[in-house]
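the following comprises the amino acid sequence and a computationally predicted model.
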Amino acid sequence: MFTHVTVGANDIEASRQFYDAALGALGVDPGQGPDPKGRYWWRTPRGAFAVGAPIDGEPACHANGGTIGFAAQTPEMVQAFHDAGVAAGGRAIEDPPGERQGPFGTLVLAYLRDPSGNKICAMHRVG
């Protein structure tokens, strides 16, 4: 459904280091860039994710109620995403990483705030 997601950042280098670590734990290659607009891009065969300063020149801010979810191939990758993200300047939020039961079955989830406050998550669908 999505081709790409872009989030704003006030400290591009801190965000690049954070996403290289967190997404690297999910098997994603390091971000490429900066592009002509100063953004870094992480690409997979299924889509792309970018971090950059807002084009309008205003400070970056996070979406209240927004979450960006990244697919994890294994439950261990979810934990690795969490650990790498925290070590690279992210902040753990919500429940600790682990299994959750819900209307969509069993999921393994980990939630973080990136250095600019964006809410992200790694998710592995069990079964």
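Yep, it's here.

CA atoms for contacts and neighbours, from now on please.
Will do.

could you look up the SS state of Asp20?
helix (DSSP: H, G, I helix; E, B strand; the rest coil).

what's around Ala87, how many residues?
Close neighbours of Ala87, defined as other Cα atoms under 10 Å, add up to 13.

any idea how far it is from Tyr19?
From Ala87 over to Tyr19 the distance is 11 Å, taken as Cα to Cα, to the nearest Å.

OK, contacts around Ala50?
Residues near Ala50 by Cα atoms under 8 Å, 6 or more residues apart in numbering: 4-7, 39-42.

mind doing that once more with 10 Å?
Contacts for Ala50 (Cα atoms under 10 Å, 6 or more residues apart in numbering) come out as 4-8, 16, 19, 31-33, 39-43.

my guess is Ala72 meets Leu23, correct?
Yes - the pair Ala72 / Leu23 is scored as a contact, 9.5 Å apart, by Cα atoms under 10 Å.

what touches both of the two?
Common neighbours of Ala72 and Leu23 (Cα under 10 Å, 6+ apart) are 80-81, 122.

show only the entries of the residues you listed found in strands.
Ala122 (DSSP state E).

buried ones only from the shared contacts of Ala72 and Leu23, please, as a ChimeraX command.
The following ChimeraX line selects those of those that are buried, judged by 16 or more other Cα atoms under 10 Å:
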select :80,81,122
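
for Ile55, state which of the shared contacts of Ala72 and Leu23 is nearest.
Ile55 lies nearest to Ala122 out of the shared contacts of Ala72 and Leu23, by Cα to Cα, at 27.2 Å.

want to compare, so here's the second one:
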Amino acid sequence: MISYITVGADDIPRAKRFYSAFLPALGYELVEGQEGLSYELPELHDEPAVLPAFYVKPPFDGRPASVGNGAMVAFHARSQQEVRELHSAALAANGRDEGQPGFRDAYGPHFYVGYLRDPQGNKIALYSNNPDEPGRDG
């Protein structure tokens, strides 16, 4: 089970603008600290927090943050419309388009995804895989 994911960032205010454009809509709550940003899903009815948490922090070694080639973090949206809306919001918050929302031939018929780069260059996916919505073939 994945407990948390961390991406590096050199400009925390810029990263906050980008991630706050879509993570709260997916249920994440932001906690800011000296060490950076912590986006966590809230505890429900005295149950442990839902995993994984997502952290945006400067590298602990003090060197510049860098992007992992082939690394990507994917966030699940409730619908194709939400993927489009959150992709657009992230672009407006200094994100870069890495692939407009839509279906991809390599994935299942209901897998609807949009790709972005955050201000540091980390690759982010927003996707929905709702079988109750129209699929790629229909």
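Okay, I see it. Everything numeric in this text was worked out from a predicted model, so none of it was measured.

and for the equivalent of Ala106 of the second structure over in the first structure, the neighbour number?
Under the alignment (TM-score structural alignment), Ala106 of the second structure maps onto Gly102 of the first structure. Using other Cα under 10 Å, Gly102 of the first structure has 8 other residues around it.

same check on the one 4 residues further on?
For Thr106 of the first structure, the number of neighbouring residues by other Cα under 10 Å comes to 14.

again, but for Ser116 of the first structure
19.

what residue in the second structure is paired with it?
Per TM-score structural alignment, Ser116 of the first structure is aligned with Gln120.

surely Glu29 of the second structure is in contact with Val50?
No - Glu29 of the second structure is beyond contact range of Val50, at 11.5 Å (criterion: Cα under 10 Å).

out of the two, which sits in the more crowded spot?
More neighbours surround Glu29 than the other of Glu29 of the second structure and Val50, with 16 against 13 (other Cα under 10 Å).

spit out the contact partners of that one.
20, 23, 38-42, 53.

flag every buried residue along the lengthiest helix in the second structure.
When the second structure is parsed with DSSP state H, its longest helix is helix 80-92. Buried residues in helix 80-92 of the second structure, defined by neighbour count with 16+ other Cα under 10 Å: 80, 82-84, 86-91.

kindly report the same for stretch 3-14 of the first structure.
So for stretch 3-14 of the first structure, counting by 16+ other Cα under 10 Å, buried means 7-10, 12, 14.

closest to Gly65 of the first structure among those residues?
Closest to Gly65 of the first structure, out of all of the buried residues of stretch 3-14 of the first structure and judged by Cα to Cα, is Val7, at 14.1 Å.

list the contacts of that closest one.
Counting by Cα under 10 Å, 6+ apart, Val7 of the first structure has contacts 15, 39, 49-54, 60-63, 68, 116, 118.

roughly how far apart are Arg78 of the second structure and Asp11 of the second structure?
30 Å.

kindly report the same for Val83 of the second structure.
25 Å.

just Gly114 of the second structure next, same as before
In terms of Cα to Cα, Gly114 of the second structure sits 24 Å off from Asp11 of the second structure.

which stretches of the second structure form strands?
Using DSSP E, strands in the second structure cover 4-8, 29-33, 36-40, 53-57, 72-76, 96-103, 112-117, 123-128.

could you dump the buried residues of helix 80-92 of the second structure into a markdown table and include distance to His110 of the second structure?
Output for the buried residues of helix 80-92 of the second structure, formatted as a markdown table (distance: Cα to Cα, whole Å):
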| residue | distance to His110 of the second structure |
| --- | --- |
| Gln80 | 9 |
| Glu82 | 14 |
| Val83 | 13 |
| Arg84 | 15 |
| Leu86 | 18 |
| His87 | 18 |
| Ser88 | 20 |
| Ala89 | 23 |
| Ala90 | 23 |
| Leu91 | 24 |
